[in-house]
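S.K.: the sequence and its predicted three-dimensional model are supplied below.
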Amino acid sequence: MTQLSQFHDAQSQSFESTSSYIATEALKQAVNAARMLQKPLLIKGEPGTGKTLLAEQVSTSLGMKLITWNIKSTTKAQQGLYEYDAVSRLRDSQLGDDKVYDIKNYIKPGKLWEAFTAPERVVLLIDEIDKADIEFPNDLLHELDRMSFYVYETGETIHAVNRPVVIITSNNEKELPDAFLRRCFFHYIDFPDEKTMRQIIDVHFPEIRETLVSEALQIFFKLRQVAGLKKPPSTSELIDWLTLLMADDLPEEVLRNRDPKTAIPPLHGALIKNEQDVRLLERLAFMTRR
């Protein structure tokens, strides 16, 4: 496929916001640019800014199946291609099972194999790639670049029938190799400003009171500005907090007229996720009272 035809393909089916996901113009451009270049889209951003959810929404927006490969600290790149179960084959040979004569019975396809051989183009999410060993991204360079890999046990090469839309997320737990970065289109999801946050809230709570949103957002953004917080509250935590405020039918007056000498909002467990930050806010409240 030529660069020009790739461009027209990306433009004819561009990624847009969905009924449950607000994408900024910069994010939409990043998704569509990565598709045009046929490169993996590497997404970074604060936890809770919707990196993983993005892949789900790209899948919905473009009408493609989503295949998710969740990466852990023990995950090896080979597992994304395939795994050969030599132990089961040895056991079956000892039991005299005839299926041992076909080695394909012991080859378990991985997520890349599944994405490459899907009958229609899919979205492949490689989620939290930075959790794995530092060599993990380098071990996938050829496969993501050439969209193919070799199966040594069977002597066959698996080629991508339809090149998948590859989305890779990272929480910056460790640096990714330069060689890997060169093969990706990169986008950092900035934390939403108040206008974008209101749009996100409207998607989740179309019937919410505007006065409650205003008071909650004022507290939320003030919390994020507190110096020294180990984990500032994220978008997903704001949504959880608003869910609780609405479930308890908490009037916005409780937020508006709360004691200005306390730094901890009601139901703060939805926003503050560790004891160090709770203690910090308590100390700030104590200093204010003094």
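M.R.: Structure's in. What do you need?

S.K.: all contacts plus neighbour counts: C-alpha atoms, from now on.
M.R.: Noted.

S.K.: so how many other residues sit close to H142?
M.R.: The burial count assigned to H142 is 12, neighbours taken as other C-alpha atoms under 10 Å.

S.K.: which parts of whichever helix or strand it is part of are buried?
M.R.: Element membership of H142, judged by DSSP states H and E, is helix 141-146. Using 16 or more other C-alpha atoms under 10 Å as the burial criterion, the residues of helix 141-146 that qualify are 143-144.

S.K.: other SSEs contacting it?
M.R.: Counting contacts by 3 or more C-alpha pairs under 8 Å, 6 or more residues apart in numbering; DSSP states H and E, helix 141-146 packs against strand 148-151.

S.K.: any idea how far R224 is from L212?
M.R.: With distances taken as C-alpha to C-alpha, to the nearest Å, L212 is found 18 Å from R224.

S.K.: equivalent analysis for V31, please.
M.R.: For V31, the distance to R224 (C-alpha to C-alpha) stands at 28 Å.

S.K.: of the two, which one has the most company?
M.R.: Here V31 and R224 are compared on neighbour count by other C-alpha under 10 Å; more neighbours surround V31, at 28 against 14.

S.K.: can you tell me what sits against the helix or strand containing that one?
M.R.: For V31, the enclosing helix or strand under DSSP H and E is helix 25-37. Applying C-alpha atoms under 8 Å, 6 or more residues apart in numbering, the external contacts of helix 25-37 come out as 3, 6-7, 9-11, 14-17, 40-41, 165, 184-187, 189.

S.K.: one more to weigh against that first structure:
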Amino acid sequence: MKFEGTADYVAPADLQLAVNAAITLQRPLLVKGEPGTGKTLLAEQLAQALDTRLITWHIKSTTKAHQGLYEYDAVSRLRDSQLGVDKVHDIANYIKKGKLWEAFDAQERVVLLIDEIDKADIEFPNDLLQELDRMEFYVYETGETVRARHRPIIIITSNNEKELPDAFLRRCFFHYIAFPDRDTLKRIVDVHFPSISQTLVNEALEIFFDIRQVPGLKKKPSTSELVDWLKLLMADDVGEAVLHERDPRKAIPPLAGALVKNEQDVQLLERLAFMTRRNGYR
């Protein structure tokens, strides 16, 4: 089965090609792109399209690679031994399976999402090389080797917070999700709001792209933030006329808290509005 997007997820042709290529090569798909461009959602929709289970491993700055394999709870075992608990004689009772073990042990082929891998330590990706290559790992405490019943489809996302090691990159199929163009954004909006006024969408997109093009903006609004903004505009019955007739000398558009997410960018837009007003008075 080829991935072609879903009813709820607009996948451009190049993204479809990348997903299907990674599946064919049986390599992890490393997906980069601006926050809010649908990297995490891709894994969810891929699992839906393939009618299989999604296993998600959310990476934090403190996450270690071995946690994806398993964790041995030696403290609990020591406590139970002091209390004379019967299960203490079987060390397997104190092994907690990680997300990779869960994916390897699945009865069907699953989608494994390793989300925001660049949040972890720089050595984190290298520590997973062998497991992702061989689809197996050794459990020292029990002496068993865990092998994947079915090779999972692995989606790895990164926000480019740090560079990933070359050895890791060589083992991945890479795709960068470019920011959607106007037509693609319209299709995405139509998926979320099938009955929305196209005039409202057009006016909102004009403002949205104007904000994104402001030089020096610390955080450009993303696709997900556009969807949130449109939802608010519809809920508050802000019509296209309000957006169309918006005074360009005003600082920011209505309900812009859905688009502009820090005080530096608010201040930047206010300064630009001030300059516009001053030039208008001359």
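M.R.: Yep, that arrived. Quick caveat: nothing in here was measured; it's all calculated off a predicted structure.

S.K.: and the TM-score between them?
M.R.: For these two chains in superposition, a TM-score of 0.98 is obtained (TM-score structural alignment, normalised by the length of the second structure); 278 aligned residues with a C-alpha RMSD of 0.5 Å.

S.K.: returning to what we had before: report the mean distance between the helix holding H142 of the first structure and its aligned residues in the second structure.
M.R.: Average distance, helix 141-146 of the first structure versus aligned residues of the second structure after superposition (mean C-alpha distance after the TM-score superposition for the first structure): 0.3 Å.

S.K.: rewinding a little: which of the contacts of helix 25-37 of the first structure are buried?
M.R.: 7, 10, 14-17, 40-41, 165, 184-187, 189.

S.K.: which of those residues fall within helices?
M.R.: Secondary-structure check on these using DSSP state H: residues within helices are 7, 10.

S.K.: ok, back up a step: buried residues in the helix holding V31 of the first structure?
M.R.: Residues of helix 25-37 of the first structure classed as buried under the neighbour-count rule (16+ other C-alpha under 10 Å) are 27-36.

S.K.: what's the answer for stretch 228-245 of the first structure, then?
M.R.: Along stretch 228-245 of the first structure, these residues count as buried under the neighbour rule (16+ other C-alpha under 10 Å): 229, 232-235, 237-239, 241-243, 245.

S.K.: which residue range of the second structure does it align onto?
M.R.: For stretch 228-245 of the first structure, the aligned range in the second structure is residues 216-233, judged by TM-score structural alignment.

S.K.: and the helix holding V31 of the first structure against the second structure, how far off on average?
M.R.: When the second structure is overlaid, helix 25-37 of the first structure sits 0.3 Å from its aligned residues on average, using mean C-alpha distance after the TM-score superposition for the first structure.

S.K.: which part of the second structure lines up with that helix?
M.R.: Correspondence between helix 25-37 of the first structure and the second structure is established over residues 13-25, with TM-score structural alignment as the criterion.

S.K.: want to throw the buried ones among the contacts of helix 25-37 of the first structure into TSV with distance to L66 of the first structure?
M.R.: Written out in TSV, the entries for those read as follows (distance: C-alpha to C-alpha, whole Å):
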residue	distance to L66 of the first structure
F7	22
A10	18
S14	17
F15	14
E16	16
S17	17
P40	15
L41	15
V165	9
C184	19
F185	19
F186	20
H187	20
I189	21
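
S.K.: list the ones among the buried ones among the contacts of helix 25-37 of the first structure that fall in strands.
M.R.: Using DSSP state E, the members of those that fall in strands are 41, 165, 185-187, 189.

S.K.: most widely separated two among those?
M.R.: V165 and I189 (18.4 Å; C-alpha to C-alpha).

S.K.: P254 of the second structure pairs with which position in the first structure?
M.R.: Match for P254 of the second structure (TM-score structural alignment): P266.

S.K.: can you report how many residues lie near that match?
M.R.: P266 of the first structure has 15 neighbours, counted by other C-alpha under 10 Å.

S.K.: quick check: it is in a helix.
M.R.: No. With the criterion set as DSSP: H, G, I helix; E, B strand; the rest coil, the secondary structure at P266 of the first structure is coil rather than a helix.

S.K.: now it. Nearest residue, chain neighbours left out?
M.R.: Counting by C-alpha to C-alpha, 6 or more residues apart in numbering, the nearest residue to P266 of the first structure once its immediate chain neighbours are dropped is L255, at 7.8 Å.

S.K.: now L141 of the first structure
M.R.: Distances taken as C-alpha to C-alpha, 6+ apart put F180 closest to L141 of the first structure, at 6.4 Å, once the chain neighbours are dropped.

S.K.: residue in the second structure paired with that neighbour?
M.R.: Taking TM-score structural alignment, F180 of the first structure has F168 as its aligned residue in the second structure.

S.K.: if I look at its match, how far off is E34 of the second structure?
M.R.: Note on F168 of the second structure: its distance to E34 of the second structure, by C-alpha to C-alpha, is 21 Å.

S.K.: those two - which one has more neighbours?
M.R.: Neighbours were counted for F168 of the second structure and for E34 using other C-alpha under 10 Å; E34 has more, 19 against 16.

S.K.: so who does the more buried one touch?
M.R.: Applying C-alpha under 8 Å, 6+ apart, the residues contacting E34 of the second structure are 159, 177-179, 222.

S.K.: kindly recompute the last result at 7 Å.
M.R.: N159 (C-alpha atoms under 7 Å, 6 or more residues apart in numbering).

S.K.: how about I117 of the second structure, what does it touch?
M.R.: The neighbourhood of I117 of the second structure, defined by C-alpha under 7 Å, 6+ apart, consists of 59, 156-158.

S.K.: wasn't K108 of the first structure part of a strand?
M.R.: Yes. The assignment for K108 of the first structure, made by three-state DSSP, places it in a strand.

S.K.: could you check how far it is from Y101 of the first structure?
M.R.: 16 Å.

S.K.: which of those two has more neighbours?
M.R.: Between K108 of the first structure and Y101, counted using other C-alpha under 10 Å, K108 has the larger neighbour count: 15 against 10.

S.K.: need the counterpart of the more buried one in the second structure.
M.R.: Using TM-score structural alignment to pair residues, one finds that K108 of the first structure aligns to K96 in the second structure.

S.K.: its match reaches Y70, doesn't it?
M.R.: Yes. Here K96 of the second structure reaches Y70: they are 5.4 Å apart, a contact under C-alpha atoms under 7 Å.

S.K.: which position in the second structure pairs with S73 of the first structure?
M.R.: Looking across to the second structure (by TM-score structural alignment), S73 of the first structure lines up with S61.

S.K.: number of nearby residues for the residue nearest to its match when sequence neighbours are not counted?
M.R.: Closest residue to S61 of the second structure apart from its sequence neighbours, by C-alpha to C-alpha, 6+ apart: A120 at 4.4 Å. Here the neighbour count serves as a burial measure; for A120 of the second structure (other C-alpha under 10 Å) it reads 18.
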